[in-house]
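Colleague: Attaching a predicted model along with its sequence, questions to come.
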Amino acid sequence: MDCVLDVCDLRMRYGKVDVLTGVSFTARRGEVLVLLGPNGAGKTTTIEVLEGFRLRSAGRVSVLGSDPAHGGEAWRARIGVVLQSWRDHGRWQVRELLAHLGRYYAPYSTPGLTRPWDVDDLLETVGLTEQAGKRARHLSGGQRRRLDVAIGIVGRPELLFLDEPTAGFDPEARGEFHDLVHRLSDLEEVTILLTTHDLDEAERLADRILILAGGTIIADGSADELSRAASTRSEVRWSRDGQRFVHAAEDATAFVRDLFRQYGESVQDLEVRRASLEETYMAMVREAEAGAARRPLGVVT
């Protein structure tokens, strides 16, 4: 029951072009997964297969216990989708729009399964209580994005797909949106799969990060786990007697221990830095692309 997504050897071919060559991963209830990858890596294709909007070429896919290629209305009612572009609901008032859409989910309400939100609770959750009587066209960009999320979760989904959710947000709106994602995953136990090009956002939100390149998942883990996997070297910075020092160490713990053994309390401003998520991501993608370039044409791994 805790396994929400189970993807094994997912493949997609358009004509003679292999876009996905063997994507495999799982996701548990309440987990936040961030899917990263360069443009053209197949992120959108992967998500469209999971949503049931695109038929795969091969592989096994289970979403909420069902094959999305054959998911019916009751299955779709358990899934929320928030696309990158804003839906045009400009003439609707926020409250009446959410109440109207919520009625579509009522036939699929099952105890312990999907049930529509109470509109007031939903407005409070997404931070739109004060805008409940406004028409959508009068909302700010950040408020419209919150309305997009409210529309995506109005049926109280168990699984939510977010595509570039904070594109164009200012720092304050981005922080508030991150709080909303954490509330949905922690309190509602919604499983969330999102795509973003903002690596800082990925690090802040993700329980696990998936990196898609060369048609397959080349990395799967937390930001810290990926950094450890990408490089065993750490950068140690410190000062002593007014001078700054930097050293790349294979074993940072042993190096720091020796440093204090040799210089004691004269060591100040000590900092141990592993590779950032951006550095890790770029290194992994470059390695995957270099490997793909070395493979003979026509060979799919």
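Modeller: Okay, I see it. Residues are numbered from 1 along each chain as shown.
Colleague: Going by C-alpha atoms from here, please, whenever you check contacts or count neighbours.
Modeller: OK.
Colleague: Check the secondary structure at the closest residue to residue 36 other than its chain neighbours for me.
Modeller: Counting by C-alpha to C-alpha, 6 or more residues apart in numbering, the nearest residue to residue 36 once its immediate chain neighbours are dropped is residue 211, at 4.8 Å. Using DSSP: H, G, I helix; E, B strand; the rest coil, the structure places residue 211 in strand.
Colleague: try this one next to it:
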Amino acid sequence: MVDMDTTTGRKSSGPVIRTSALTRTFTRGKQTVEAVRGLDLEVHDGELVALLGPNGAGKSTTLRMLTTLIAPTSGTAEVAGFDVVRDQRAVRQSIGYVGQGNAAAHQQRGRDEVVSQARAHGLSRSEANRQADELLETFDLTEHAMRPVSTLSGGQRRRLDVAIGLVHQPRLMFLDEPSTGLDPQNRVNLQEQVRRLNRDLGTTIVLTTHYLEEADAIADRVIVIDHGLVIADDTATALKAGLGDLVSLGFARPQDASAAAARAERLDGASVTTTGTSVDIRVPHGRDLAPSLVTDLASTGTPAQRIEVVSATLDDVFLHLTGRSLRESNQTSTDSTTDEGEAA
């Protein structure tokens, strides 16, 4: 049974997002492309979830289905308790969505854009003005409110986009590559705004990003998508710990490196690579194991001359899962749906 939240009029039980065997295919010439393949996903109230994947993996297509911009080919999806096909209007009233492009008209003043969007969502004139002023203050835009949008910096425009997406106080916000194109300072600023939105207002946030440090820093949960499928779903800390640390050892002679590699292969979960006089060991809890490993090797007559321990990054995790670097794959392909309905 689905209960109704009497304060908001929204369905409130169960996950805020639930998909089952969600699929989206496109036709490119005579070829059928599966952009999303049987996606099963749940997101709960209050989570901040990052979707990672190379361009072309299906993450933006997933967001477009969840926000009712395109229909699924098969499977089901519920957002805020509403079916994305049968209850599109209710879904749209329950969510905010910030796409990859700028939402505001270039020649309009920032505050006017927020007020107009609030009015479009049914707020009275006084409510729209009050909401606009609150959001502009929240996103540090008050002093820029009367400037034409075209004169705002990239970071200011992206914060304005988020403010516009929040005018109707949605319980769920979708952010598609919100930091793309921003300089490092503006990127950090926007990340803090997103954290505050989730932490202070309790807004559930689902964002796509190819900035791995962004996902690592702000997301409660990281979902990795590749070829339209979820291939990993956990906290960033757990994903990195599961891959393990990289322990690099250097030796005087190649035969010493070979002997060390043979002993390292006995470690549980270790992946060992030898190149000349160097041995690379990827192993869970490698930072803790390294001192005893080095002591053991020295006692057997193969002392290490060099040791370096590097913790795993999310890019290491992605490379391990897919055989590709996320940064490299984002530079060489495109995740988009064209007007003709093709998936890149």
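Modeller: Good, I have the coordinates. Note that the structure is a prediction, hence the values are computed from the model and not measured.
Colleague: ranges for the strands of the second structure?
Modeller: For the second structure, the strands defined by DSSP state E occupy 17-28, 31-43, 48-52, 74-79, 82-83, 95-98, 172-176, 204-208, 221-226, 229-234, 245-250, 271-275, 278-283, 306-310.
Colleague: Which of the ones you listed has the highest mean neighbour count?
Modeller: Ranked by mean neighbour count, the strands of the second structure are led by strand 48-52 with a mean of 26 (mean count of other C-alpha atoms under 10 Å).
Colleague: Pull the residues that contact it.
Modeller: Strand 48-52 of the second structure has contacts (C-alpha atoms under 8 Å, 6 or more residues apart in numbering) with 43, 59, 198, 204-210, 215, 218-225.
Colleague: swap in stretch 147-160 of the second structure?
Modeller: 102, 104-110, 136, 139, 141, 144, 178-179, 181-183, 186-187, 189-190.
Colleague: Quick check on those: which are buried?
Modeller: Using 16 or more other C-alpha atoms under 10 Å as the burial test, the contacts of stretch 147-160 of the second structure include 102, 104, 109-110, 136, 139, 141, 144, 178-179, 182, 186-187, 189-190 as buried.
Colleague: Find the residue closest to the equivalent of residue 105 of the second structure over in the first structure in space, skipping its chain neighbours.
Modeller: Aligned by TM-score structural alignment, residue 105 of the second structure pairs with residue 89 of the first structure. Distances taken as C-alpha to C-alpha, 6+ apart place residue 136 nearest to residue 89 of the first structure, at 6.1 Å, with adjacent residues excluded.
Colleague: What is the equivalent residue in the second structure for the one you found?
Modeller: Match for residue 136 of the first structure (TM-score structural alignment): residue 149.
Colleague: Please tell me which residues of the second structure stretch 178-192 of the first structure aligns onto.
Modeller: Using TM-score structural alignment, the partner range for stretch 178-192 of the first structure is residues 191-205.
Colleague: Pull out the buried positions in the matching stretch.
Modeller: For stretch 191-205 of the second structure, by 16+ other C-alpha under 10 Å, it's 191, 193, 194, 195, 197, 198, 202, 203, 204, 205.
Colleague: now, which of the residues you listed lie within helices?
Modeller: Judged by DSSP state H, the subset of those located in helices is 191, 193, 194, 195, 197, 198.
Colleague: quick one: the helices in the stretch 1-150 of the first structure?
Modeller: Taking DSSP state H, counting those that start in this stretch as the test, the helices found in the stretch 1-150 of the first structure are 43-51, 73-76, 94-103, 119-126, 141-153.
Colleague: who's in contact with the equivalent of residue 314 of the second structure over in the first structure?
Modeller: Here residue 314 of the second structure is matched to residue 277 in the first structure, going by TM-score structural alignment. Residues counted as contacts of residue 277 of the first structure (C-alpha under 8 Å, 6+ apart) are 199, 200, 203, 223, 224, 226, 227.
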